[in-house]
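Asks: can't give you the sequence, but here's the structure:
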C-alpha cells in the first residue's frame, strides 16, 4: 500500500471544473480513453517516488525551487491523527504551468538522481549510511519514474492541456 501519486491531463477549458471537484474530474476524465484499460499513456503514476522527486526538484538547495516541483508539490494531511487515516492532496495545473515544467524537467536526469542519493545518504564506498544493496535499486526506481514524468508532461504540454494530480 502506501501513499501514491496519480496525474491526469485536463482540457484547458476544463481547468475550473477540475479545481471545483478534482476527484470527480479524475474519475470522469474525457481525455482518458476508457475503451482501452491497458492504455496508460494519459495517466501518470509516480507510485511512491513522488517524495524523492520533491527532494530532487529542490536539490541542491535551489531557491526558488525548480519549476518542476509544481508537478509533485504537496502531501497528505492527517486531520484526526494518523490512526484515523489521511486526506489526499489535490492540485490542478494550468497549461502554462505544465509547459514551464516541460521546459525544465528535461534538464534533470538519472545522474542527478544518483547525485541526490549520494549527497543525502552518503556514498557506500566511503562509509556513507545508504544501504549498499539498495542504492542501485533506489536510483533505478526514481530514475524510471522521472522518465515517465518527462514523457507524460511533454505529451500534455504539447497538446496544450493542464493537469490534475492526487497524492494519496
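Replies: It's in. Given the structure is predicted, the values throughout are model-derived calculations rather than measurements. Numbers count the residues shown, from 1 in each chain.
Asks: could you use CA atoms for every contact and neighbour count after this?
Replies: Will do.
Asks: ranges for the helices of the protein?
Replies: 15-20, 22-27, 50-56, 95-105, 110-121, 132-158 (DSSP state H).
Asks: for residue 166, which of those helices is the nearest?
Replies: Nearest to residue 166 among the helices of the chain is helix 22-27 (8.0 Å), distances taken as C-alpha to C-alpha.
Asks: show me what counts as buried in the closest one.
Replies: 22, 23, 25, 26 (16 or more other C-alpha atoms under 10 Å).
Asks: contacts only, for the second one.
Replies: Taking C-alpha atoms under 8 Å, 6 or more residues apart in numbering as the contact definition, residue 23 lies against residue 90.
Asks: look at the nearest residue to residue 19 once chain neighbours are set aside and say how many residues are nearby.
Replies: Spatial nearest neighbour of residue 19, excluding adjacent residues (C-alpha to C-alpha, 6 or more residues apart in numbering): residue 92 at 6.1 Å. Using other C-alpha atoms under 10 Å, the number of residues around residue 92 comes to 25.
Asks: structure B:
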C-alpha cells in the first residue's frame, strides 16, 4: 500500500478533473435550457461531445507518441480549459457544439493519459487496487460536483 502513496496527487488531480467534467456536462444542459436552446439542440451538444470523445480515443496514442505524456496532457488541458471559458463568453448553439466536440476530444486524451500514468506508477500487485480507487474517485467526484449546481446556480460563470 505504501507503493501507492506517490499516486495520491494524481488521484486528487483526477478527482478535480473528472468532477469538473461531470459538472460541466450537467451544467451545459441546464444552461442551454436557460438560454432558450431547444431540447434537440441540447441533445446534439451531447452527441458532439461523444463524437469528439471517440475521435480523441482514436488519436491520443498517436499524440502521446509524438510529443510525450506531459506535453500531450498540458496541451489537452489548456484546450479544454479555454473551451470551458468560451462556453460562458459565446452563447451560441453552433459554437457550443464545436466546443463540445473539442472538449470531448480533449477529455478522452486526458483520461487516457491519467490512466496510463496510474498504470505505470502501480506495481503489478497493486494495479487492480489502484484502478478501483481511481473509479471510486471518478464516481465520487462526478457525483459530489453535482451538488455545486443548487448551491451556486447554473447561470453566470461562478461555477
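Replies: Noted; the coordinates are in hand. Note that the coordinates shown come from a computational prediction; the quantities given were computed from them, not determined experimentally.
Asks: what's the TM-score here?
Replies: Once the chains are overlaid, their TM-score stands at 0.33 when taken by TM-score structural alignment, normalised by the length of the second structure; 94 aligned residues with a C-alpha RMSD of 5.3 Å.
Asks: circling back to that earlier point, turn the buried residues of helix 22-27 of the first structure into a markdown table, columns for distance to residue 5 of the first structure.
Replies: Below are the buried residues of helix 22-27 of the first structure laid out as a markdown table (distance: C-alpha to C-alpha, whole Å):
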| residue | distance to residue 5 of the first structure |
| --- | --- |
| 22 | 14 |
| 23 | 13 |
| 25 | 16 |
| 26 | 12 |
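Asks: re earlier: for residue 167 of the first structure, which of the helices of the first structure is the nearest?
Replies: Of all these, helix 50-56 comes closest under C-alpha to C-alpha, at 8.4 Å.
Asks: can you give me the helices for the second structure?
Replies: For the second structure, the helices defined by DSSP H cover 8-34, 39-67, 69-89, 93-121, 127-145, 148-152.
Asks: got the angle between the first one and helix 69-89?
Replies: Going by axes from the mean of the first three to the mean of the last three C-alpha atoms, to 10 degrees, helix 8-34 of the second structure is angled at 20 degrees with respect to helix 69-89.
Asks: buried set for helix 8-34 of the second structure?
Replies: By 16+ other C-alpha under 10 Å, the buried positions in helix 8-34 of the second structure come out as 10-11, 14-24, 27-32.
Asks: other SSEs contacting it?
Replies: helix 39-67, helix 93-121, helix 127-145 (3 or more C-alpha pairs under 8 Å, 6 or more residues apart in numbering; DSSP states H and E).
Asks: for the closest residue to residue 46 of the first structure other than its chain neighbours, grab the count of nearby residues.
Replies: Nearest non-adjacent residue to residue 46 of the first structure, counting by C-alpha to C-alpha, 6+ apart: residue 5, 5.3 Å away. When counting by other C-alpha under 10 Å, one arrives at 22 neighbours for residue 5 of the first structure.
Asks: got the contact list for residue 101 of the second structure?
Replies: By C-alpha under 8 Å, 6+ apart, residue 101 of the second structure lies in contact with 48, 49, 50, 51, 52, 53.
Asks: tell me how many other residues surround the first one.
Replies: Looking back up the chat, that one is residue 48 of the second structure. For residue 48 of the second structure, the neighbour count with other C-alpha under 10 Å is 21.
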